[in-house]
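Peer 1: Sequence and predicted structure below; questions after.
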Amino acid sequence: MKAKNFLTTGLVLLATFSSVVKAQVAATDPLINQVSHLLIETNKQGLVKAKYASAETRLADLIKAGRSDEARKQMSDLISKIASDLATGQVKADDLKNRSIVTAKKLQKAQLEAVNQYVNGTLSAQDLVNTLKPLNSHYTALVSVLQRYQDVLRSGQSTAAPAQLATIKAGVTDKSSILYARFRLDLLGYSNDTTKDTLTDDLTQAITDFQKNEKLTADGVLGSGSWKVLNQDFAGQISQLRISIDRSRWLPDNLGATHVFVNLARQQLQLYVNSELSMDFKTINGKLERKTPILFDSMTHFILNPTWTVPQNILLEDKVPMFTTNPQKVLDLRMKVIDDLTDKEVDPFSVDWSKVTENNIPYTLVQKPGKGNALGFIKFPLTNPYSIYLHDTDSRNLFAKNDRMLSSGCVRLEKPFEFAEKVTQSMNMMNWSADTLKDATENLSPEAETSTRVKLVKSIPVYLFYLTADVNEKGQVILSNDNYGIDATTYDIISQK
């Protein structure tokens, strides 16, 4: 992600604002100091200071004009705005039209009371921040990483790369490249001895882990391709961290001891059981023209040998052109054409597919269960009304790709049988091992392929989320491309003062 200057100048802008205001009214209005202290603390939490520039200018103008009552109200409003942004995000969930269908968070009663206490001078900035800041694990881990980067900036340590970056492999003698690699890897959480200027096993392991996480060839050699990823612009990485931190404010403090977290940016699913990572595997999610939305939902059951009712947009855009040319494709795909008026199956050769348009869709297309079904052998329905769910696939070869934005919006799972096994075992539903599930699905004869609904003992929260910066269980930062452009949109919104 390209560096965005405003995301790294918070400390400079803060110092400028504080000096202007303090010089004018600090002696008579202690609220000025309260705002300065709050901005210092929230900067540590990743808030973008530049977002409040116009409000700060307005405040300074009121103070200069001697309009103290209006200035105090402006200051109070500014504190309330900063507090809300810290708790719920500078960019709200409903700001991302068509990309997020998450209900925006609001300040809770205790948080509102804390804001009032701070405005009245009876609560410290640190205590207010502790009351407001999110507690979910993604937010906490990302803020910790950001603070490492901020410490480097405050220390005055150079972040510039050597003029020439040597390939780091056995026999390398370029001390500056080795030290720089250690520095950048350590910042990202890949532990190694940053004081050593020779290649040792800990550095090779850090390089290998980094390559695995960033979908590079994991050979432990830091060549040009790996350097390109590791040596991304320092300010740009801070930008990426701040934006992911801001979006993680949308998440609830408690994701659930058992929950499913799909990172759409990374195309990866994590299953947590009893607050421990139980599974971590690849997903396939929506292509660029059919993006999977950010969504918080729940899973109450799964279906073995599901049918697939083709959504109207896919019917129109993908299937109708195919069937117009060759109606035999309906039968080849093991589909049934249902007349919506009579609810009866019709012969696909009797349909004039050229007349099926957006304003004239008199049919429902249903694919039979079994081999070749687009949903594979297991479907994990969710409760949303948008037909977004998790499922197996009949194209498992696609998981070999690094970029897996290939679906029409739903999330395909690399390990659906193992996933179902882990989910059911977490609820002591011991009858559904991966082998048992396969025997009930892909190992069946075609005539025995009937749909079966398996109800879970309790529902499981499912989060379809988008973080281009996240932290894994080892504390290692994983950076992903902004393929959906959500980070770019977030930046544009924050830039609007």
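Peer 2: Sure, I can see it. Model, not experiment: these values are computed from the prediction.

Peer 1: Every contact and neighbour count from this point should use C-alpha atoms.
Peer 2: Will do.

Peer 1: Show me what the longest strand seen in the chain is packed up against.
Peer 2: Counting residues, the longest strand found in the chain (DSSP state E) is strand 452-465. Helices and strands touching strand 452-465, by 3 or more CA pairs under 8 Å, 6 or more residues apart in numbering; DSSP states H and E, are strand 259-263, strand 295-304.

Peer 1: tell me the most buried of these?
Peer 2: strand 259-263 (a mean of 23; mean count of other CA atoms under 10 Å).

Peer 1: which other helices and strands contact that strand?
Peer 2: Strand 259-263 packs on strand 268-273, strand 452-465, going by 3+ CA pairs under 8 Å, 6+ apart.

Peer 1: this is the other structure I want to compare:
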Amino acid sequence: MKWVSLGILTMLLSGTLHSIHNAAIGYSSVPIDDNLSDIFPVDTFIARFVNEMATKEVLKLAGEKVYSNAVIASIYEEAGYAPLWQLERNRMDLENILESAYYEGLNPKDYHLEVITNYNSLSRVYKNRKAVHAAMADLLMTDAILSYTHHLIHGKVDQKDLSPNWDYSMQPTDARKKFDLPKALKQNALHQFVDSARSHLPFYDKLKHLFIEYDSIQKAGGQLPEIKYPGRSLKPGDTIPSVSLLKQRLKADAYTIDSINEVFDKELESALMSFQSLNGLPPDGIAGRKTYQALNLSLSERLNILRANMERVRWINYDYPDEFILINIASYQLQMIKGNEVKFECRVVVGKEHTQTPVFFSYIRYIVFNPSWHIPYSIASEEILPKLKTDKHYLQNRNMLLMRGSSEVNPMSIDFTKYTNTNFPYSIIQEASASNALGKVKFIMPNKYSVYLHDTPSKSLFKRIDRAFSHGCIRLEKPFQLAELLLQEQGYDLAAIQEIIDSKKPKTVVLNKGMPTLIIYMTCNENLKNRQAIFYNDIYGLDKELLNGLNTSR
């Protein structure tokens, strides 16, 4: 029991806090005459509060904010404004459920837990509670469970408030998640009511279980010791004191290390490779700067990463199709998944921090071989125009055409110094060629961002650990293999695809069935091959702002 809040609530029950509530700034409070508070039944006060909610954006009850909510109003209207939470078992179940919100990465305080807990404690002492206070508590409990289940389904933070580049539209509440709260309370089935709202995607449970594991270590006083980067990479065969510290650190993180000494042996190499694999790093068994950065993530940082990604899973809270393409921006990886197994995977290059690849769902509808590139205006006016001012042969040397509408223009006849990135009147097309920025194939999935997947002549970038180099579109390490998988049922194999490429003529092939494609941003994700969680670098720095939203009180 929280005794400070218990004292406050005792004052509330005695009527001494009404003047404080009435003085609350910025919210509608509910003035009640204590001399009349015992004359009317609970139903009367519930009806009054519900009616006030219809005219006020925010109502304050017992010091807690209740936002105008049509669902709350309809539930009480259908119940004839009778209280819903008379049974003690339902109230106790509610307390347990709200306390467990912490393990969903949410804040139990957002759901009036303190007031509800203290009200229930006092209800065992004061059998004859004032009707007005019983009405307040009933509404707060209803608001708590509805707000919590809403957050479990759709997330607490509005993704569009964080970035315009996120476009997973809010999913409708399907039949298994209907807010039939009165029925759940009548059947003492509150836990089932909440379970139906929780994400059913398998990885959500993986994140939650990992959160519970790290949280239990932290609460038991455990910690992961920080180790200083020795100034150079450590590799097999090294014999220096830093090797001993590295072994101690990996052992603290439950990796198998039997001998703590200064020798970089096979045991350390194996443990290090396992750690690197689980942290989105190339498993080369060499302890470089990025490996040390990953090792020095504290338990608190890991818990926050898990919280941020549980929220992201809630944003896409619907069942994946049986077969689909999954692109995780943060892991620089594309996977084709069928039956929850990886059928194909390859590395990708994604957008730079200031030209981020957006997050959305679409279908790959068709594939273009030997494509030309209609260069976006922003690139043409901001990147190519300055080069044209000093080199009019720039376009010709790159198989690019200068266009005015549908007509080709000779760049040698243009004074490019007259134009800026705000009045450049031309468009630029790069024709199909070995140097074409789109390579030899592109995959079109309709979306408002004009983002697509494509080949690239810059193959060396796929060897990099960090692969955020594009203007937003996604470059593929193995585009022809992906094309073969998408078109194999239509009679195309690699040989047929190569024949099209060799013709050097543009060819568009429409897929008989669109391939569902999910572009996500997960800084912790599941390795579908071994079912372990992998942590990735937050390349766009999005975790911090998301966590700020999760930590902000309702």
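Peer 2: Everything's here; your move. Please read all numbers here as calculations on a predicted model, not as lab measurements.

Peer 1: quick revisit: what does the longest strand of structure 1 correspond to over in structure 2?
Peer 2: Under TM-score structural alignment, strand 452-465 of structure 1 corresponds to residues 507-520 of structure 2.

Peer 1: ok, Thr490 of structure 1 touching Val91?
Peer 2: Yes. Using CA atoms under 8 Å, Thr490 of structure 1 makes contact with Val91 at a distance of 6.5 Å.

Peer 1: Highest mean neighbour count out of the helices and strands packed on strand 259-263 of structure 1?
Peer 2: Greatest burial across those, using mean count of other CA under 10 Å, falls to strand 268-273, with a mean of 20.

Peer 1: Relative to structure 2, which residues correspond to that one?
Peer 2: Going by TM-score structural alignment: strand 268-273 of structure 1 matches residues 333-338.

Peer 1: just the angle between the longest strand of structure 1 and strand 268-273, please?
Peer 2: Taking axes from the mean of the first three to the mean of the last three CA atoms, to 10 degrees, one finds strand 452-465 of structure 1 and strand 268-273 inclined to each other by 110 degrees.

Peer 1: in the superposed pair, what's the mean gap between strand 452-465 of structure 1 and structure 2?
Peer 2: Strand 452-465 of structure 1, aligned to structure 2 and superposed, deviates on average by 1.1 Å (mean CA distance after the TM-score superposition for structure 1).

Peer 1: Show the subsequent helix or strand relative to that strand.
Peer 2: Downstream of strand 452-465 of structure 1, the next assigned helix or strand under DSSP states H and E is strand 469-471.

Peer 1: and that following strand, how far from structure 2 on average?
Peer 2: Per aligned residue, strand 469-471 of structure 1 averages 1.3 Å (mean CA distance after the TM-score superposition for structure 1).

Peer 1: which residue lines up with Ala144 of structure 2 in structure 1?
Peer 2: Checking with TM-score structural alignment, Ala144 of structure 2 has Leu78 as its match.

Peer 1: List the contacts of its match.
Peer 2: 52, 55 (CA atoms under 8 Å, 6 or more residues apart in numbering).

Peer 1: how big's the offset between the helix or strand containing it and structure 2?
Peer 2: Using DSSP H and E, the element containing Leu78 of structure 1 is helix 68-88. Helix 68-88 of structure 1: mean distance to aligned residues in structure 2 after superposition is 1.4 Å, counting by mean CA distance after the TM-score superposition for structure 1.

Peer 1: buried residues in the following helix or strand past that helix?
Peer 2: Downstream of helix 68-88 of structure 1, the first helix or strand assigned by DSSP H and E is helix 109-119. Counting neighbours by 16 or more other CA atoms under 10 Å, one finds that the buried residues in helix 109-119 of structure 1 are 111-112, 114-116, 118-119.

Peer 1: Next, the angle from whichever helix or strand comes after helix 109-119 of structure 1 to helix 68-88.
Peer 2: For helix 109-119 of structure 1, the following helix or strand on the C-terminal side (DSSP H and E) is helix 125-132. With the same axes, to 10 degrees applied, the angle from helix 125-132 of structure 1 to helix 68-88 works out at 50 degrees.

Peer 1: and the helices and strands packed on strand 452-465 of structure 1 as CSV, adding distance to Arg242 of structure 1?
Peer 2: Compiled in CSV, these are given as follows (distance: least, CA to CA, whole Å):
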stretch, distance to Arg242 of structure 1
strand 259-263, 17
strand 295-304, 21
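
Peer 1: how far out from the middle of the chain is stretch 303-314 of structure 2?
Peer 2: Stretch 303-314 of structure 2 has its C-alpha centroid displaced from the chain centroid by 6 Å (CA atoms, centre = their mean, to the nearest Å).

Peer 1: What range does that stretch cover in structure 1?
Peer 2: The aligned range for stretch 303-314 of structure 2 is 238-249, by TM-score structural alignment.

Peer 1: tell me, what residue is most central in structure 2?
Peer 2: Arg312 (2.3 Å; CA atoms, centre = their mean).

Peer 1: Where does whichever strand or helix holds Ile72 of structure 2 end up in structure 1?
Peer 2: Assessed by DSSP H and E, Ile72 of structure 2 sits inside helix 70-78. Per TM-score structural alignment, helix 70-78 of structure 2 has no counterpart in structure 1.

Peer 1: The strand or helix carrying Gln240 of structure 1 versus helix 68-88: what angle between them?
Peer 2: Gln240 of structure 1 is part of helix 234-248, with elements assigned from DSSP H and E. Angle between the axes of helix 234-248 of structure 1 and helix 68-88 is 90 degrees (criterion: the same axes, to 10 degrees).

Peer 1: mean deviation of helix 234-248 of structure 1 from structure 2?
Peer 2: Counting by mean CA distance after the TM-score superposition for structure 1, helix 234-248 of structure 1 comes out at 0.7 Å.

Peer 1: Name the residues of that helix that are buried.
Peer 2: 234-248.

Peer 1: in the stretch 201-350 of structure 1, which spans are strands?
Peer 2: 259-263, 268-273, 276-286, 295-304, 308-309, 335-339, 345-346 (DSSP state E, counting those that start in this stretch).

Peer 1: Dump those strands to a markdown table, plus distance to His37 of structure 1.
Peer 2: Shown next, in a markdown table, are the strands of the stretch 201-350 of structure 1 (distance: least, CA to CA, whole Å):
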| stretch | distance to His37 of structure 1 |
| --- | --- |
| strand 259-263 | 35 |
| strand 268-273 | 38 |
| strand 276-286 | 37 |
| strand 295-304 | 34 |
| strand 308-309 | 57 |
| strand 335-339 | 65 |
| strand 345-346 | 70 |
